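Undergrad: whatever this is, show me its structure:
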Amino acid sequence: MEKSGVITRNSATVDARAVQMGITSIVEVMLTDERLQTVDNAKALFRAAPEVQQCYYVTGGVSFMLVIVSQDMTTYEETTRRLFAQNDSVASYRSLIALDRVKTGNDILIP
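TA: Below is the predicted model of the structure:
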């Protein structure tokens, strides 16, 4: 399946608390516009940020949905300043802090 491209990569799931990443945040990001250059720049920025564990370019009034992990709230604030508050292409963002990681991973079960 790897040779045919069905399996694109193998990965490990790490306990975020074990590596001192106790804060998980789901973030809605609204860009100032959806022009190609604006979207491509945002994709590159989010892809390069190690705190961003997952990034989805979405429809429905929100531009991106991100999953971000941080050590603590101080570190999370620094991340939001760097990625969103100091970014002229970001119109607004909303953070949802996870209380519990009920189910994680991107397992696809094939019946």
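Undergrad: all contacts plus neighbour counts: C-alpha atoms, from now on.
TA: Noted.
Undergrad: which residue ranges form the strands in this structure?
TA: Secondary structure of the chain (DSSP state E): strands at 23-31, 52-57, 64-70, 90-97.
Undergrad: save those as JSON lines, and put in mean neighbour count and distance to Asn10 too.
TA: JSON lines is the format used below for those (neighbours: other C-alpha atoms under 10 Å; distance: least, C-alpha to C-alpha, whole Å):
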{"stretch": "strand 23-31", "mean neighbour count": "20", "distance to Asn10": "22"}
{"stretch": "strand 52-57", "mean neighbour count": "15", "distance to Asn10": "15"}
{"stretch": "strand 64-70", "mean neighbour count": "21", "distance to Asn10": "20"}
{"stretch": "strand 90-97", "mean neighbour count": "14", "distance to Asn10": "28"}
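Undergrad: so which of the ones you listed comes closest to Thr8?
TA: Checking the strands of the chain against Thr8 by C-alpha to C-alpha gives strand 52-57 as the closest, at 15.9 Å.
Undergrad: one more sequence to fold, the one below, so I can look at both together:
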Amino acid sequence: MDAIDRKIVEALQQNARLTNQELAERVGLSPSPCLRRLRRLEESGVLRGYTALVDQERYGLPISVFVSIKLERQTDAAISAFEQAVQDLDEVQECYLMTGSRDYLLRVVSQSLQSYERFIRERLTRIEGIASIESSFAFGQVKKNPRLPAPLPAA
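TA: A predicted model of the protein is given here:
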């Protein structure tokens, strides 16, 4: 990726609904080379898709919970089974494999404490191999930035 590719990515992170003409103007290219670069970024997987940013609370899911999971065993099979099961849980927005005393950190959304309790009782605890679950409720969101920063130049 060169500086122009990074400008394309930055512009699309700010507004993914730009037309190719608008994008080309912002990055200082004519439309044809801009479109070629855009397609190359998509094909290489740098740009994985386009989506709308939705206000979680206004959408009816005001509760954010960070859930730490410890597995009974950290074998390849146990890790694989857990990661596959998490794929089917729509409430789980993000799942990270962690270092330290816990194996996974999940970000879960819910419409209420009651629906979160149902999620835990009826869905999460039914996944085989979980040793413990620890929930931390977010009081509020201080910062959420959907845009990635530009990487620092190599030293």
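Undergrad: make JSON lines out of the strands of the first structure and add distance to Thr8 of the first structure.
TA: Formatted as JSON lines, those follow (distance: least, C-alpha to C-alpha, whole Å):
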{"stretch": "strand 23-31", "distance to Thr8 of the first structure": "25"}
{"stretch": "strand 52-57", "distance to Thr8 of the first structure": "16"}
{"stretch": "strand 64-70", "distance to Thr8 of the first structure": "21"}
{"stretch": "strand 90-97", "distance to Thr8 of the first structure": "30"}
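Undergrad: roughly how far does the aligned residue in the first structure for Ala131 of the second structure sit from Val14 of the first structure?
TA: Correspondence of Ala131 of the second structure to the first structure, assessed by TM-score structural alignment: Ala91. Plainly put, Ala91 of the first structure is 33 Å away from Val14 of the first structure if you go by C-alpha to C-alpha, to the nearest Å.
Undergrad: quick one on the thing from earlier: nearest to Gly105 of the first structure, of the strands of the first structure?
TA: Per C-alpha to C-alpha, nearest to Gly105 of the first structure of those: strand 52-57, 10.2 Å.
Undergrad: could you measure from the counterpart of Gly100 of the second structure in the first structure over to Arg82 of the first structure?
TA: Under the alignment (TM-score structural alignment), Gly100 of the second structure maps onto Gly60 of the first structure. As for Gly60 of the first structure, its distance to Arg82 of the first structure is 25 Å (criterion: C-alpha to C-alpha).
Undergrad: so these two - more neighbours on which side?
TA: Set Gly60 of the first structure next to Arg82 and count neighbours by other C-alpha atoms under 10 Å: Arg82 wins out with 12 against 5.
Undergrad: can you show me the helices along the first structure?
TA: According to DSSP state H, the first structure carries its helices in the segments 36-48, 73-80.
Undergrad: turn those helices into TSV, including distance to Tyr56 of the first structure and mean neighbour count.
TA: Output for these, formatted as TSV (distance: least, C-alpha to C-alpha, whole Å; neighbours: other C-alpha atoms under 10 Å):
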stretch	distance to Tyr56 of the first structure	mean neighbour count
helix 36-48	9	14
helix 73-80	17	14
